[in-house]
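Peer 1: Give the three-dimensional model of this entry:
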Amino acid sequence: MAKKVTIKDIADMAGVSIATVSHVINRTRYVSPDLVEKIENIIIETGYHKKIEEKERRLKVGRQSEIVAVIPNVESTIYRDMVGYLKKYVSIQGYQFYIAITDNDIKEEAQVLEGLIQNKKTAGIIHVPVSDVAADYKKLIESGIPFVCMERNILGDGIDSVEFRDREAIFKGTDYLLECGHKNILFLRESLKSTTRDERTRGFLLALEEHGINTNDANISDINIESGADNCILEIQKAMRRYMPTAIMAGGNRITLYLMKTMRDRGIECPEEISVVGFGDEGWSELTYPPLTILKRDVEGLSRRAVNMLFEKINTGHVIEQDYYADVELIIRKSTRMLDNGPFGEEAATPESIVITKEEKSRLRAGNFRVAISFHYTGTSWAELHEKGIRDELEQYGIDIISVTDAHFDASLQNAQLEGIRLQKPDAVIAIPADDKETKEQFRELAKVSKLVFLSNVPENMEKNSYVCCVSVNEIENGVNVGRMMGEYCKGKHVEAGFIIHGAVFYGTRARDEAAEKIISEQYKNIDIKAIRGFGEIENAYQVCKDMITENPQIKVLYVSWDRPALLAIKALKEMHREDIAIFTTDLDYKIAQYMESGIVKGLSTQRPYEQGRTAAHVVAKSLLSNDVPKYVGVQPYVVDAKQLGRAWKDIFHEGMPEEIK
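Peer 2: As a prediction, this is how the structure comes out:
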């Protein structure tokens, strides 16, 4: 007996997905004419068309045979997707499926519903209502035709609905922005009144309340999405100028699209200047630069439940009293950043906020300024990229670099080098302290003759007015990124983890390590942190790792503060034949990239050393002419996973990834 051909067989023969074949059969989404012809020919050649025809013959015809979805439009992705899913599940029940469009117009909707009520073939209605007032639907309610509200609701007794958890969704998005340190958040919502809009607004206000922000100061702007793209963009521009937010919560797919267009047209950097959380039912949200942090709705789940609820009413006549809510997931990508604070609690400025005018550039070129660089260690690509960024930035202003020193992590050597630099009397010095305590006095002396800009860290108890600025990656965000990657990797299972942290008192690494531990402890209850061990000297990380795993062999996930100790931890794990332990760390380099390719390192968040070097040099240039320089500048870190390692390498190192890593 010949094997029956399935839709999967058709998809395999055509070299496409099952979904594409389904769209061709059901005409639910655009597919290129050439591909349609190819798939239809295969369907006829295999005889699969007979199965389709038989299914169509089984569909109910005559009285009460039609299910109609009454929706606002088919332009919005959510409604296009709903139509496809509703058709799928209605057809399974043997009914014919149709749609009717209201254009979000109450009069148009009334005419549509009047026609459906009069039509004897109408077996049931799935309705996205324009209004939430029960009186507007008196005829529909009294008609006795089974109906279910979907995505929006009508307020009243005995009216059944399936909705998204809109209040919880906007709460999630807003809460995440508040946790990132944003206080001035703009909420863009649709101007059309509906239960959906009300629920989203409640979620936004509730998040503000829980973070102690007076809701009277809430920044909410209504956008009329039916007024056309140009008008929406103009309304968003006005709202952004009025509220000057550091973050925006976009309350819908089209609002998200118009917001991103507005930011692009105005040259606003995301997330450097403004962080964005949007709705991500649109496929393009992952393809934008940067990829969007989104609220993703379970449209199929909502559609399936709406059909099931409707047919329960059709078949039993029972009214289902309990509303159903479909989930909305917060997917964190790269359109948001955490606001950072400096050593003295000062809010971080962005690199883009420091502007050097044409007139200032001319003065710099004429100034014959001289700069020295004091590194704690230069034997890494990290230091090389810092130096390259510094040189590239200073070169355009004609500023000379008179010396570059390497302390080899030796505080005494750096003190001697700083004394030599002091005698040279450079106009400014860019430095990374080798030790927080032992270099403090020498830096104080240097500050008397030169402007000081620190990279990554400021010596302990260094007076705020004795240096110009500290430029650092946002270490709190760095730690949060790694912690979140660990959490997502372990999702859905109980996992025991270990933390190997920097034992020395160093502001940047301490902030990073604490942030990683905090997010795991607070947001990923399925992860049990069994051990936290510190290393003072980097070489100690090897033994720390060995001891930790020997005492806690059940550990399956390991956080290591940064790449160099992580490499030593990996060495220890390999010797112990424990390559089953997943490593998460910070900072990308050649060896770490190899281990990421081989699967030992599962994820990392990295500094952007070239950008940090350029930013430090930019701050120096500005400080040579002006005192209007922020005390702390934060550079956003970069999240790396194995799937996009090649792109990350190019973005961080500004060159293609070496062939031997691939």
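
Peer 1: drop to CA atoms for contacts and neighbour counts, all remaining ones
Peer 2: Fine.

Peer 1: any idea where the helices of the stretch 351-500 of the chain begin and end?
Peer 2: 358-366, 381-395, 411-424, 440-446, 475-489 (DSSP state H, counting those that start in this stretch).

Peer 1: what does the stretch 551-662 of the chain give?
Peer 2: Going by DSSP H, counting those that start in this stretch, the stretch 551-662 of the chain shows helices at 563-575, 590-598, 609-623, 645-653.

Peer 1: what's the angle from the first one to helix 590-598?
Peer 2: Relative orientation of helix 563-575 versus helix 590-598 (axes from the mean of the first three to the mean of the last three C-alpha atoms, to 10 degrees): 50 degrees.

Peer 1: I have a second one here; can you model it like the first so I can compare?
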Amino acid sequence: MSDDAAGRRPSIRDVARLAEVSHQTVSRVLNDHPSIRPETRDRVLAAMRDLSYSPNRAARALVTSRSRTIGVLAASATQYGPAASIAAIEAAAQARGYWVSTANIDPGDPQSIPDGISHLMAQSVEGLVVIAPQVRVIRAIAAHAVDVPFVTLQSTDPDAGHSVAVDQVAGARLATRHLIELGHRSIYHLAGPQDWMEAEARMTGFLEEISAWDIATTAPILGDWTADFGYYAGRELLRYRDFTAIFSSNDQMALGLLHAVRDEGLDCPRDISIVGFDDIPEAGHFWPPLTTVRQDFAELGRRCVEILLDEAGSAALPMLTPELVVRSSTAAVARL
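Peer 2: As a prediction, this is how the structure comes out:
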């Protein structure tokens, strides 16, 4: 390589020079053109390895109209569910030779939604995944024309061919049934924020299962997903202690509940049983280890990529069934 090329990234012309072919031939190899002879392709690929050459994806997209990039429009990406979903989508996309570009939007700012979509479209993404658990975000996106294949991660969607979801209602019913079968009849539900689809679906599942067993209940308590709120709610509820079990809509609020139970001098599960939802990586290390509902985020990511990239993607996929993971935070109700 000449001295003037030593301080810069190798280019397609450097590869062509080393392989003793034209730069058009190198381009055809990059685009897997059928007219290239195997021995020529091997020589070009060897030159790329020798030069540590990697093609400029943006430039290739201009030439081939393919970016091999999937866009993710995400709201509340700091929450465990959305964050785990993004990681799963990235893993599934990379297994198919694609990369992921993520635009985080503010659910409270309507303008951030079209701005996020425009940002991703400017990168020539070939498909779009929408991880927006809030109802208002989904409505705003529905009103915005998207001219690439897209899929949403949410609990309910009238357009099932564009939706991938875990059956949140079924998961909540599993958690509630577990407590009922242990003999609990005074059960509170600590729900998530009202605008979140998962929170609404889990609340629905709790109420359906309670109704199926003909058990009286109080109105669910609306939380904010945080351990701080779980602790605050637990301290307030324990002032009256008219319950023996709580189903928390996520594991972080369940962590706060566990803290409140300990601070009150009580024992979980001897005095209060607690079930969470999500099975975050730390759930098995809470004290006591938390009984919770597990969602298969890896399969969610795989299905998103399948819908976007496969011909069969337009067909509706059934909702994933969650799994109850029983640990030490639940036990049979104490008999007086």
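
Peer 1: Now the TM-score, please.
Peer 2: Once superposed, chain against chain, the TM-score is 0.73 (TM-score structural alignment, normalised by the length of the second structure); 281 aligned residues with a C-alpha RMSD of 3.0 Å.

Peer 1: Ser303 of the first structure: which of the helices of the stretch 351-500 of the first structure is closest?
Peer 2: Nearest to Ser303 of the first structure among these is helix 475-489 (27.2 Å), distances taken as C-alpha to C-alpha.

Peer 1: Mind listing residues that contact that closest one?
Peer 2: For helix 475-489 of the first structure, contacts defined as C-alpha atoms under 8 Å, 6 or more residues apart in numbering pick out 337-338, 340, 508-509, 511-517, 519-520, 524, 527, 557, 584-586, 603-607, 636-639.

Peer 1: The second structure: matching residues for that one?
Peer 2: Using TM-score structural alignment, helix 475-489 of the first structure corresponds to no residues of the second structure.

Peer 1: Val544 of the first structure maps to what in the second structure?
Peer 2: Under TM-score structural alignment, Val544 of the first structure pairs with no residue in the second structure.

Peer 1: and among the helices of the stretch 551-662 of the first structure, the most buried is which?
Peer 2: helix 609-623 (a mean of 24; mean count of other C-alpha atoms under 10 Å).

Peer 1: that older thread, TSV for the helices of the stretch 551-662 of the first structure, including distance to Arg57 of the first structure?
Peer 2: Rendered in TSV, the data for these read as follows (distance: least, C-alpha to C-alpha, whole Å):
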stretch	distance to Arg57 of the first structure
helix 563-575	64
helix 590-598	53
helix 609-623	65
helix 645-653	52
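
Peer 1: circling back to that earlier point, mind putting the helices of the stretch 351-500 of the first structure in CSV, distance to Glu163 of the first structure included?
Peer 2: Formatted as CSV, those follow (distance: least, C-alpha to C-alpha, whole Å):
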stretch, distance to Glu163 of the first structure
helix 358-366, 55
helix 381-395, 50
helix 411-424, 62
helix 440-446, 60
helix 475-489, 27
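
Peer 1: Of all those, which one is nearest Lys183 of the first structure?
Peer 2: Once the helices of the stretch 351-500 of the first structure are compared by C-alpha to C-alpha, helix 475-489 is nearest, at 16.4 Å.

Peer 1: now the closest one, how far from the centre of its chain.
Peer 2: Put simply, helix 475-489 of the first structure sits 12 Å off its chain's centre (C-alpha atoms, centre = their mean, to the nearest Å).

Peer 1: just stretch 270-285 of the first structure next, same as before
Peer 2: Centroid separation between stretch 270-285 of the first structure and its chain, computed with C-alpha atoms, centre = their mean, is 7 Å.

Peer 1: any idea how far Pro220 of the second structure is from Leu207 of the second structure?
Peer 2: Using C-alpha to C-alpha, to the nearest Å, Pro220 of the second structure is found at 9 Å from Leu207 of the second structure.

Peer 1: the more surrounded of those two?
Peer 2: Per other C-alpha atoms under 10 Å, whichever of Pro220 of the second structure and Leu207 has more neighbours is Leu207, with 22 against 17.

Peer 1: corresponding residue for the more buried one in the first structure?
Peer 2: By TM-score structural alignment, Leu207 of the second structure lines up with Leu205.

Peer 1: pretty sure that match is touching Ala218, no?
Peer 2: Yes: counting by C-alpha atoms under 8 Å, Leu205 of the first structure touches Ala218, with 7.3 Å between them.

Peer 1: Can you point out the buried residues in stretch 317-326 of the second structure?
Peer 2: 317, 319-326 (16 or more other C-alpha atoms under 10 Å).

Peer 1: Could you export those residues as JSON lines, including secondary structure and distance to Arg41 of the second structure?
Peer 2: Listed next are those as JSON lines, based on DSSP: H, G, I helix; E, B strand; the rest coil; distance: C-alpha to C-alpha, whole Å:
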{"residue": "Leu317", "secondary structure": "coil", "distance to Arg41 of the second structure": "40"}
{"residue": "Met319", "secondary structure": "coil", "distance to Arg41 of the second structure": "44"}
{"residue": "Leu320", "secondary structure": "strand", "distance to Arg41 of the second structure": "44"}
{"residue": "Thr321", "secondary structure": "coil", "distance to Arg41 of the second structure": "47"}
{"residue": "Pro322", "secondary structure": "coil", "distance to Arg41 of the second structure": "48"}
{"residue": "Glu323", "secondary structure": "strand", "distance to Arg41 of the second structure": "49"}
{"residue": "Leu324", "secondary structure": "strand", "distance to Arg41 of the second structure": "52"}
{"residue": "Val325", "secondary structure": "strand", "distance to Arg41 of the second structure": "52"}
{"residue": "Val326", "secondary structure": "coil", "distance to Arg41 of the second structure": "55"}
